[in-house]
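Student: fold the following and give me the result.
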Amino acid sequence: MTAVFPFSAIVGQTEMKQALILAAIDPAIGGVLAFGDRGAGKSTAVRALAALLPPIMAVAHCPYNCAPGACALGCGRADVAVETPTPVVDLPLGATEDRVVGALDLERALTKGEKAFEPGLLARAHRGFLYIDEVNLLEDHLVDLLLDVAASGENVVEREGLSVRHPARFVLVGSGNPEEGELRPQLLDRFGLSVEVSTPRELKERIEVVRRRDAFERDRVAFLSDWAEAEAELRARIVAARGRLGGVEAGDAALEKAARLCIALGADGLRGELTMLRAARALAAFEGDKSVTDAHLREVAPAALRHRLRRDPLDEAGSTVRVARAVDEILAA
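Tutor: Next up, the predicted model:
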């Protein structure tokens, strides 16, 4: 396996790293969209997260990574559970529909005359992460497929005499440069958190980014060894937060403030409140707190709400500034 840059060694980009960690703690948050400058570390962070995540238990030989006792099609050894890395699957922009959703296994059809299903990228991503770089350039027909699967949690394939339905629940992670095009509103709304990524402006921070990347490229084994302890500690915190998540309380006061924020900002639908609640609860679990506080809501509000705002022709401020103003008013210290 090719060595990847350690997640803990990434300099700056605090909001992006936090969003990815929260999505790893609670996949129900709905995924992460990272938009910003080219070369600012978006892909590096996603691939680093893949190496950081703790493994999962899955049915042996199951192409869907199903949990023991819940094999989708009875395709694996249900009596044998194996430890496997959390799947993090790349969806290339040029991928065909067959590669994404799966199709007829031509080899078996030609050699054995059998109709068998060859799972696609959505099957591989089940119980893990599906990563799309330059997501704003994704072809419309693939966007439609992702919307259907994201809504149902299942991939349905009806073609070439095949009728297959299998689970496809994953955390959707997208990255891109807004200068190259906007994301379709329907897909944008499916991302739980949206973070802004920019090139570091501070001299010391830029120097440290280059220093660490150069050290990694020159001697990867030594660099990974230097950061192994920090990676292990962060992995342990994520695992512990997952265990605490169900016990974190979000009282009526927190719910009311989340709703007031969304009303004040004119956010469409109710996904804003739900995402804020889940993200704040995951952050509380990560920090070892027993209940959601205003501080948790304040910290996750920009990522949960900035991409859900309507354009206001009378307000030239960006969405991040508008969220900050509403937070200062409603969550005043």
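Student: okay, CA-based contacts and neighbour counts for the rest of this
Tutor: Will do.
Student: that's a helix at Asn155, yeah?
Tutor: No: under DSSP: H, G, I helix; E, B strand; the rest coil, Asn155 falls outside any helix and is assigned strand.
Student: pretty sure it sits against Leu122.
Tutor: Yes: in this structure, Asn155 is within contact of Leu122 by Cα atoms under 8 Å, at 7.4 Å.
Student: where's Ala51, which helix or strand?
Tutor: helix 42-52 (DSSP states H and E).
Student: after that helix, heading C-terminal, what element do we hit next?
Tutor: Where DSSP H and E defines the elements, the next helix or strand beyond helix 42-52 is strand 56-60.
Student: what's that next one packed up against?
Tutor: Identification of packing neighbours for strand 56-60 by 3 or more Cα pairs under 8 Å, 6 or more residues apart in numbering; DSSP states H and E yields strand 77-84.
Student: tell me which other helices or strands the strand it packs on touches.
Tutor: Packing contacts for strand 77-84, counted by 3+ Cα pairs under 8 Å, 6+ apart, involve strand 56-60.
Student: angle of the strand it packs on against strand 77-84?
Tutor: 140 degrees (axes from the mean of the first three to the mean of the last three Cα atoms, to 10 degrees).
Student: centre of the chain to strand 56-60, how far?
Tutor: 21 Å (Cα atoms, centre = their mean, to the nearest Å).
Student: relative to helix 42-52, how tilted is the longest helix belonging to the chain?
Tutor: Longest helix in the chain, counting residues (DSSP state H): helix 220-245. Using the same axes, to 10 degrees, the inter-axis angle of helix 220-245 relative to helix 42-52 is 70 degrees.
Student: one more sequence to fold, the one below, so I can look at both together:
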Amino acid sequence: MSETMTVESRPVFPFTAIVGQEEMKLALILNVIDPKIGGVMVMGDRGTGKSTTVRALSDLLPDMQIVANDPFNSDPTDPELMSEEVRKKFQNGEALETATKQIPMIDLPLGATEDRVCGTIDIEKALTEGVKAFEPGLLASANRGILYVDEVNLLDDHLVDVLLDSAASGWNTVEREGISISHPARFILVGSGNPEEGELRPQLLDRFGMHAEIGTVKEPDLRVQIVEQRAAFDENPLDFRKNYTDSQQALRQKIVDARQLLKQTNVEYDFRVKISQICSELNVDGLRGDIVTNRAAKALAAFEGRTEVTAQDIFRVIPLCLRHRLRKDPLETIDSGDKVRDIFKKIFS
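Tutor: Presented below is the predicted three-dimensional model:
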């Protein structure tokens, strides 16, 4: 990302400068490598850097090719990622003017209305001029990017349903007065929240691919380092960012390479059986847990430049993929992540 762009927009704290919170950082990176993992729910105490880390991710994202002046960030080569208008031009063999932009990161404000999120149809224009006049919403802007919802557990359940449906199907449909408009809405959904303010309903939580739990850093040395870094960034953001230019570029390149390598990455059959055994033993409902664990393990192997998934890869990602899918037992004292690790050790021993 050019420094001029950083000056024009608000300077973002560099991702590689963030101390600790390895679990959250890993979950976010794996979702960028393979968006089909299904997003991340980040739960943790206030002031633990949830929002800072998610926003820092946007700075790492590579550029993407889009059709110029298209509000849906349509892909110029993949019909699945095109709006209806662009797809018609593509199928008719018309030349598509292209442009490059950074993968978008869209913030969804807590007070957003459904119209603001999904978009609206101008009925008057549709009736008087006979055209489908659509005003795109946040889901259109987030297509092929990241949609971030801070305090997702305080968001209206109906809106959470809409977001999760779009994230799962990859499409957003707006219907009004007999007029229906659909557009691609493939985005990585990232939610964050504080458990003290209430948990998400289990059926909504299950729809997030991964669940990262973060706590306040306890080590005094690390706390001092975090405070000093934040003070240095607040005092002179551009100078602070320059110190991390090389590490940011290296990580960005590693993500780009991993996305290419992902297609060749493989989980051997025996490991796939063991993943399903773990899910079965933990009484995980449905097959989402199996699918996400396989995808996340492949993304981690690709991130580390390998085409074969190891047992260690699975051990690192499986608590993130399963802990929020376990049935809650109020009398249980063991942490859900530790419970997943215990069953892993038993089956992989």
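Student: which part of structure 1 lines up with stretch 307-314 of structure 2?
Tutor: On the basis of TM-score structural alignment, stretch 307-314 of structure 2 is assigned to residues 290-297 in structure 1.
Student: what's the end-to-end length of that stretch?
Tutor: 14 Å (Cα to Cα, to the nearest Å).
Student: give the buried residues for it.
Tutor: Lys290, Ser291, Val292, Thr293, Asp294, His296, Leu297 (16 or more other Cα atoms under 10 Å).
Student: isn't the first one right up against Gly251?
Tutor: When you say that, I think you mean Lys290 of structure 1. No: if you go by Cα under 8 Å, Lys290 of structure 1 and Gly251 don't touch, sitting 11.1 Å apart.
Student: so how far is Arg124 of structure 1 from the corresponding residue of structure 1 for Lys50 of structure 2?
Tutor: Residue correspondence, TM-score structural alignment: Lys50 of structure 2 in this structure matches Lys42 in structure 1. Per Cα to Cα, Lys42 of structure 1 is found 22 Å from Arg124 of structure 1.
Student: then Arg108 of structure 1?
Tutor: Counting by Cα to Cα - Arg108 of structure 1 and Arg124 of structure 1 are separated by 20 Å.
Student: please say which of those two ends up with more neighbours.
Tutor: Neighbours per residue (other Cα atoms under 10 Å) separate Arg108 of structure 1 from Arg124, with Arg124 holding more: 21 against 14.
Student: what sits against that one?
Tutor: Pro63, Tyr64, Asn65, Pro87, Val89 (Cα atoms under 8 Å, 6 or more residues apart in numbering).
Student: out of those, which are inside strands?
Tutor: Per DSSP state E, strands hold the following members of the contacts of Arg124 of structure 1: Val89.
Student: I'd like the contacts of Arg124 of structure 1 as JSON lines, with distance to Leu146 of structure 1 and neighbour count appended.
Tutor: Below are those laid out as JSON lines (distance: Cα to Cα, whole Å; neighbours: other Cα atoms under 10 Å):
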{"residue": "Pro63", "distance to Leu146 of structure 1": "19", "neighbour count": "20"}
{"residue": "Tyr64", "distance to Leu146 of structure 1": "17", "neighbour count": "25"}
{"residue": "Asn65", "distance to Leu146 of structure 1": "19", "neighbour count": "29"}
{"residue": "Pro87", "distance to Leu146 of structure 1": "17", "neighbour count": "20"}
{"residue": "Val89", "distance to Leu146 of structure 1": "14", "neighbour count": "22"}
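Student: distance to Ala9 of structure 1 added to the contacts of Arg124 of structure 1, as CSV?
Tutor: Converted to CSV, these look like this (distance: Cα to Cα, whole Å):
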residue, distance to Ala9 of structure 1
Pro63, 33
Tyr64, 32
Asn65, 29
Pro87, 22
Val89, 22
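Student: hmm, back to that, OK, contacts around the match of Lys50 of structure 2?
Tutor: Contacts for Lys42 of structure 1 (Cα under 8 Å, 6+ apart) come out as Ala34, Ser175, Val197.
Student: can we see that at 7 Å?
Tutor: Ala34, Ser175 (Cα atoms under 7 Å, 6 or more residues apart in numbering).
Student: next: the one 5 residues further on.
Tutor: For Arg47 of structure 1, the set of contacting residues under the criterion of Cα under 7 Å, 6+ apart consists of Val4.
Student: same deal with Phe233 of structure 2?
Tutor: Per Cα under 7 Å, 6+ apart, neighbours of Phe233 of structure 2: Phe240.
Student: what does it align to in structure 1?
Tutor: So Phe233 of structure 2 corresponds to Phe216, using TM-score structural alignment.
Student: please report how far the most centrally placed residue in structure 2 lies from His158 of structure 2.
Tutor: With the centre of structure 2 defined as its mean C-alpha position, the nearest residue by Cα atoms, centre = their mean is Ile188, 3.4 Å away. Noted for Ile188 of structure 2: a distance of 19 Å to His158 of structure 2, by Cα to Cα.
Student: mind checking how far Ile106 of structure 2 is from Tyr148 of structure 2?
Tutor: The value you get for Ile106 of structure 2 to Tyr148 of structure 2, if Cα to Cα is used, is 6 Å.
Student: scratch that, Ile318 of structure 2 is what I was asking about
Tutor: From Ile318 of structure 2 to Tyr148 of structure 2 the distance is 23 Å (Cα to Cα).
Student: could you do Phe233 of structure 2 as well?
Tutor: Taken as Cα to Cα, the span from Phe233 of structure 2 to Tyr148 of structure 2 is 23 Å.
Student: could you do Gly337 of structure 2 as well?
Tutor: The gap separating Gly337 of structure 2 from Tyr148 of structure 2 is 24 Å, by Cα to Cα.
Student: these two: who's more crowded?
Tutor: Shown here are Gly337 of structure 2 and Tyr148; by other Cα under 10 Å, Tyr148 has more neighbours (24 against 19).
Student: contact partners for that one?
Tutor: Contacts of Tyr148 of structure 2 by Cα under 7 Å, 6+ apart are Ile106, Asp107, Leu108, Leu189, Val190, Gly191.
Student: kindly report the same for Val11 of structure 1.
Tutor: Contacts of Val11 of structure 1 by Cα under 7 Å, 6+ apart are Val209.
Student: and it, that one's in a strand?
Tutor: No: read with three-state DSSP, Val11 of structure 1 is coil and lies in no strand.
Student: okay, the aligned residue in structure 2 for it and Leu155 of structure 2: tell me how far apart.
Tutor: Counting by TM-score structural alignment, Val11 of structure 1 corresponds to Val19 in structure 2. Distance of Val19 of structure 2 to Leu155 of structure 2, computed by Cα to Cα: 29 Å.
Student: ok, Lys89 of structure 2 next?
Tutor: Going from Lys89 of structure 2 to Leu155 of structure 2 by Cα to Cα gives 38 Å.
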